[in-house]
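1. What follows is a predicted structure for the sequence shown.
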Amino acid sequence: MNAIQQHMLDAYRASQRGEQAPPLPGRHDWQVVREFGDHRDLTAALAAGHRPARGRLRRALARVFH
């Protein structure tokens, strides 16, 4: 069974149960790739001895990025 056939079966089961259909296969692949890169960068920074921002620096960064 390929991915499309599995999706069709899952969508049918979800409709029978009154649930939301699952996302199409491959729909979130690029998001996963980006998140993996972010995780790899964070792991490398922590391994190098960098510490997360604290105190005033953390609040300043929060204002800029949120």
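-> Received it, and whenever you're ready, just let me know what you need.

2. all contacts plus neighbour counts: C-alpha atoms, from now on.
-> OK.

3. top helix in this structure by residue count?
-> Longest helix in the chain by number of residues, with DSSP state H as the criterion: helix 29-47.

4. quick one: it to chain centroid distance?
-> The chain centre lies 10 Å from the centre of helix 29-47; the measure is CA atoms, centre = their mean, to the nearest Å.

5. what's the next secondary structure element after it?
-> The helix or strand immediately downstream of helix 29-47 is helix 55-65, counting by DSSP states H and E.

6. ok so, going back, could I get the buried residue list for the longest helix of the chain?
-> Going by neighbour count (16 or more other CA atoms under 10 Å), nothing in helix 29-47 comes out as buried.

7. could you say what helices and strands it packs with?
-> Helices and strands touching helix 29-47, by 3 or more CA pairs under 8 Å, 6 or more residues apart in numbering; DSSP states H and E: there are none.

8. for comparison:
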Amino acid sequence: MTAIEQYLLDTYRATRHGTPVPPPPGRDDVAALRAIRTAAQFEAAVSGAPTTHPWRHALTRFLHRPRAC
């Protein structure tokens, strides 16, 4: 059973029982990833390491480089 099928089944059961409908799958994924990133940055700051990802600067330079016409 896929996540969406399980969600639909849970929604049906919730409406039949008069309980609150569960949140849709994937709704809080971005918030969870941000929390993980924040925790990693906090751990790095406490240990004295740089708080940014080592590839972030290289990726920024690559994406924003001047293009030859």
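-> Yep, that arrived. A quick note: this is a predicted structure, and the numbers were derived from the prediction, not measured.

9. circling back to that earlier point, mean shift between the longest helix of the first structure and the second structure?
-> In this overlay with the second structure, the average offset of helix 29-47 of the first structure from its partner residues is 1.1 Å by mean CA distance after the TM-score superposition for the first structure.

10. Give me the contacts around that helix.
-> Residues from elsewhere that reach helix 29-47 of the first structure (CA atoms under 8 Å, 6 or more residues apart in numbering): none.

11. Compute the first-to-last residue distance for stretch 14-24 of the first structure.
-> 13 Å (CA to CA, to the nearest Å).

12. gap between that stretch and the chain center?
-> From the chain centre to the centre of stretch 14-24 of the first structure is a distance of 21 Å (CA atoms, centre = their mean).

13. what about residue 4 of the first structure, is that helix, strand or coil?
-> Following DSSP: H, G, I helix; E, B strand; the rest coil, residue 4 of the first structure is assigned to helix.

14. distance of it from residue 26 of the first structure?
-> Residue 4 of the first structure is 10 Å from residue 26 of the first structure, by CA to CA.

15. More neighbours: which of the two?
-> Comparing residue 4 of the first structure with residue 26 by other CA atoms under 10 Å, the one with more neighbours is residue 4, at 11 against 8.

16. For the more buried one, give me its contacts.
-> By CA under 8 Å, 6+ apart, residue 4 of the first structure lies in contact with residue 25.
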